[in-house]
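Colleague: A predicted structure for the sequence below; I have some questions about it.
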Amino acid sequence: MDSGAKPTVKKGKVDFWTKDEVKEFLSGVEHRRRIMFVLAIYTGMRRGEILGLRWRDIDLENGQIRISQILAFKGEIKDGTKTESGNRSISIPPVVIAELRKHRTRIIQEKWDAKESYYDLDLVVCRKNGQPVSWSNFHKFWIRQLSKTNVRPIRFHDLRHTCASLLLSAGIHPKIVQELLGHSSIKITLDIYSHMMPNIQADAVKILEKMLN
């Protein structure tokens, strides 16, 4: 990819990165908003859920995130999520806990530097003065990060699909993926991601064969 050209991101389709593409991307991102990408990839959280996430909704000791508010497209913070099932708790692994601890240290320093001019909304992802990150500015930031890392361009929302595809390809039950992503029913999960599970039927009949022979 030409580093001087803006990457073209395909719209209207489910796309996702492989595990190698994820590793390549994360290894090239050292920006203060890196935590956004870590959360999207490891938890499948929606952009509005990440932008609206507060520190009070994170239990670092027990590795849990509670999704209870979002930052809407027009910039207002709203209680609740896109759907009723979107209000959920998410388990996070040690690598995400470590990233959050590192990010919190940076936020505390920024709050100290800004002093009285800091607009404290308790947001995990925010501007240096504590104000929310706008959707439009974030999109520009995402495109810049894609250009810098040279990874195959996808939409930010496709990081959510990446999380799902990696879990399903590892044999995680679709019901678990449904609960993680906050889909209202497993039918939605299967409708979106069934094509990402081409080996499940083959594996199933092999298991049956092994049981009966």
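Modeller: Here it is on my side, so go on.
Colleague: from now on I want contacts and neighbour counts done on CA atoms only, so please keep to that.
Modeller: Noted.
Colleague: what's the distance between Val151 and Leu26?
Modeller: Counting by CA to CA, to the nearest Å, the separation of Val151 from Leu26 is 10 Å.
Colleague: looking at these two, which has the bigger crowd around it?
Modeller: Val151 (19 against 15; other CA atoms under 10 Å).
Colleague: measure the nearest residue to the more buried one once chain neighbours are set aside to Ile41 for me?
Modeller: In space, and not counting its chain neighbours, Val151 is closest to Phe25: 6.1 Å by CA to CA, 6 or more residues apart in numbering. Here the criterion is CA to CA. By it, Phe25 lies 11 Å from Ile41.
Colleague: this is the comparison structure:
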Amino acid sequence: MAPRGPVGPVTPLPPRLQCLEQARRDPLYAAFVLAASMGLRRGEVLGLRWSDVDLEHRVLRVSKQVQRVGGVLYEDTTKSGRARPLPPPLICLAALRWHRMRQTDAARLRGVELSPSSHITTRTGRPIDPQNVNRSFFRITAAAGLRRIRLHDARHGCATLLTAAGVAPRVVMEILGHSRISITTDVYTHVTSDTQREAIGHMDRLLRRRLDRG
């Protein structure tokens, strides 16, 4: 077989994909995928149990969050105070299936079956300290060569992508679980302004090119 010729420079992955690619090696990979692709809050990610997920029908029910207050972990309702069913994207389904297999194998090694009440994104099914998630995320972003960002910034990035894709503010509000539409419209206005500046920049370049040609 003849050797392949040069394929040209490799296009670098966008920062978001660089981070997720690096996170594949981390036991909390499913947690990071949920935060980046669905905009879930850190506490909401940690509050998910297998009983909240229907992989076959592609439904994820966000109803709880795990927080640390006064040095103690506790479970509470979501920030908006209401549950929201969401259809997870395919990247989430793949990550969750992979993670469930890992948890199932770990449970069997302990001589038990994986319980539907197990928390889905943790290593063992037991709730973990939110700060541990932060430390893992900081380590991953550093390994990916990215600036230090919080997991909450992934939520904001999801909101930005949804808005830039033209998703209606009311739908973005439901996905992210904002308590008020004004929170969502603030993001919408910010993204719209950036999009307008980019569009005007294109127009400026096009007109200048025509003027240069006479």
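Modeller: That came through fine. Small disclaimer: the values here were computed from a predicted structure and weren't measured.
Colleague: report how many residues lie close to the equivalent of Leu190 of structure 1 over in structure 2.
Modeller: Alignment note (TM-score structural alignment): Leu190 of structure 1 maps to Thr185 of structure 2. Thr185 of structure 2: 17 surrounding residues under other CA under 10 Å.
Colleague: before we move on, what about Glu75 of structure 2?
Modeller: Glu75 of structure 2 has 15 neighbours, counted by other CA under 10 Å.
Colleague: so where do the helices sit in structure 2?
Modeller: All helices of structure 2, identified by DSSP state H, fall at 15-23, 29-38, 42-47, 90-109, 130-143, 151-164, 169-176, 181-212.
Colleague: can you check which of those helices gets nearest to Thr121 of structure 2?
Modeller: Judged by CA to CA, the one of the helices of structure 2 that comes nearest to Thr121 of structure 2 is helix 29-38, at 5.2 Å.
Colleague: that closest one packs against which elements?
Modeller: Other helices and strands packing on helix 29-38 of structure 2, by 3 or more CA pairs under 8 Å, 6 or more residues apart in numbering; DSSP states H and E, are helix 15-23, helix 42-47, helix 90-109, helix 151-164.
Colleague: any idea how far the most centrally placed residue in structure 2 is from His152 of structure 2?
Modeller: Most central in structure 2 under CA atoms, centre = their mean is Ala36, positioned 1.6 Å from the mean C-alpha point. According to CA to CA, Ala36 of structure 2 and His152 of structure 2 sit 9 Å apart.
Colleague: in JSON lines, list the helices of structure 2 along with distance to Ala83 of structure 2.
Modeller: Shown next, in JSON lines, are these (distance: least, CA to CA, whole Å):
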{"stretch": "helix 15-23", "distance to Ala83 of structure 2": "27"}
{"stretch": "helix 29-38", "distance to Ala83 of structure 2": "15"}
{"stretch": "helix 42-47", "distance to Ala83 of structure 2": "11"}
{"stretch": "helix 90-109", "distance to Ala83 of structure 2": "19"}
{"stretch": "helix 130-143", "distance to Ala83 of structure 2": "21"}
{"stretch": "helix 151-164", "distance to Ala83 of structure 2": "18"}
{"stretch": "helix 169-176", "distance to Ala83 of structure 2": "10"}
{"stretch": "helix 181-212", "distance to Ala83 of structure 2": "17"}
